[in-house]
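S.K.: Return atomic coordinates for the entry below.
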Amino acid sequence: MRDEMGLFEEPFRSIEQGRKTVEIRLNDPKRQQIQVGDQIQFTHTETSEILLVHVTKRQVFPDFRALYEQIPNEDIDCIGWSLDDLVTSTYTIYSPEAEQQYGALALTIALEP
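M.R.: Here you go, the predicted structure:
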């Protein structure tokens, strides 16, 4: 299965350069369908560039705080960020209400050769 998601400049380049190996998302109905072995097509939101990755691991958490307590900052290319900084930053994308409804998802990914 191939899933499609958009990415802003910084996370797009981070994945492209191999610094980010875990993609964080809300575990909404669309993302609940993603399984290990699936392919994700990331599209840069400004340039329409495309990156293809495959999912090597899928982890569900009750909330983003629990996720960030388990996923190393290096894996999300956020070295030096505090737990509070990570959660606050995530709330600029997803609402606490949506988080409470769906939970959080960590997808370990690898670039397609």
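
S.K.: rest of the way, CA atoms for contacts and neighbours
M.R.: OK.

S.K.: residues in contact with stretch 79-92?
M.R.: Counting by C-alpha atoms under 8 Å, 6 or more residues apart in numbering, stretch 79-92 makes contact with 64-65, 68-69, 73, all of which sit outside it.

S.K.: what's whichever strand in the chain runs longest packed up against?
M.R.: The strand of greatest length in the chain, counted in residues with DSSP state E as the criterion, is given as strand 50-61. Based on contacts counted as 3 or more C-alpha pairs under 8 Å, 6 or more residues apart in numbering; DSSP states H and E, the elements that strand 50-61 packs against are strand 39-44, strand 104-111.

S.K.: Pick the most buried one from these.
M.R.: strand 104-111 (a mean of 22; mean count of other C-alpha atoms under 10 Å).

S.K.: just checking, L67 touches A104?
M.R.: Yes: under the criterion of C-alpha atoms under 8 Å, L67 lies in contact with A104, with a separation of 6.9 Å.

S.K.: Sequence B follows; please return its structure for comparison with A:
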Amino acid sequence: MEKEITITINIKSNNIPIEYSDGNTHIVGLMDKPFGAIKSGKKTVEIRANSDERPFDYSTVKANHTLRFINEESGESMDTRVVRVTHYPNVKALFETEGTEKTLSVPWSVEQGIQLIHSFTGYKECIEKHGVYAIEIWVI
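M.R.: Below you'll find the model as predicted:
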């Protein structure tokens, strides 16, 4: 199966491919703080949204797939096993069901969490159009 690389990031002068799938392994970038929270086991639900500018489709991620995170600062990678994927119409519904303790790398209220997620460039508009995914994971 041929890899279709959609996005690359530059880490320590190296272009690293992210946001692509290789069979049942999905590779995505992640900022340092949430990467550490997942690695420590504190954060067990990753929040992702589809975008018209970034063609990666999170509806292709299924239970028992591997979600490989690439730390966008250090380049370190970490494999996780997908336990379940739940689609929500908006971030408020996601946080009201999933809570913020296992979905964010900091213990914030639902309102603070919504503000955080909406602060990422383009996320608010993408979520309004496509909804948002809660991907429960375990480090393997």
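
S.K.: thinking again about what came up before, now the helices and strands packed on strand 50-61 of the first structure in TSV, with distance to Y94 of the first structure?
M.R.: Output for those, formatted as TSV (distance: least, C-alpha to C-alpha, whole Å):
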stretch	distance to Y94 of the first structure
strand 39-44	18
strand 104-111	10
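
S.K.: mind checking which of those is nearest L26 of the first structure?
M.R.: Put simply, out of these the one that sits nearest L26 of the first structure is strand 104-111, at 4.7 Å, with distance taken as C-alpha to C-alpha.

S.K.: Compute the inter-axis angle for the closest one and strand 39-44.
M.R.: When axes from the mean of the first three to the mean of the last three C-alpha atoms, to 10 degrees is applied, the directions of strand 104-111 of the first structure and strand 39-44 differ by 90 degrees.

S.K.: Mean deviation, strand 104-111 of the first structure versus the second structure?
M.R.: Between strand 104-111 of the first structure and its aligned stretch in the second structure, the superposed structures give an average distance of 0.4 Å (mean C-alpha distance after the TM-score superposition for the first structure).

S.K.: Run the chain-centre distance for that strand.
M.R.: Relative to the chain's own centre, strand 104-111 of the first structure is displaced by 6 Å; criterion: C-alpha atoms, centre = their mean, to the nearest Å.

S.K.: So which residues make contact with it?
M.R.: So strand 104-111 of the first structure is contacted by 15-16, 18, 21-27, 31, 51-64, 67 (C-alpha under 8 Å, 6+ apart).

S.K.: which bit of the second structure covers the helix or strand encompassing Y68 of the first structure?
M.R.: With elements taken from DSSP states H and E, the one containing Y68 of the first structure is helix 64-70. Aligned by TM-score structural alignment, helix 64-70 of the first structure corresponds to residues 91-97 of the second structure.

S.K.: Give me the buried positions along the matching stretch.
M.R.: In terms of neighbour count (16 or more other C-alpha atoms under 10 Å), stretch 91-97 of the second structure has its buried residues at 91, 94-95.

S.K.: can I get those in a markdown table with distance to I137 of the second structure?
M.R.: What follows is the buried residues of stretch 91-97 of the second structure, written out as a markdown table (distance: C-alpha to C-alpha, whole Å):
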| residue | distance to I137 of the second structure |
| --- | --- |
| V91 | 18 |
| L94 | 16 |
| F95 | 16 |
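
S.K.: How far does stretch 52-69 of the first structure sit from its chain's centre?
M.R.: Averaged over its C-alpha atoms, stretch 52-69 of the first structure has a centre that lies 7 Å from its chain's centre (C-alpha atoms, centre = their mean).
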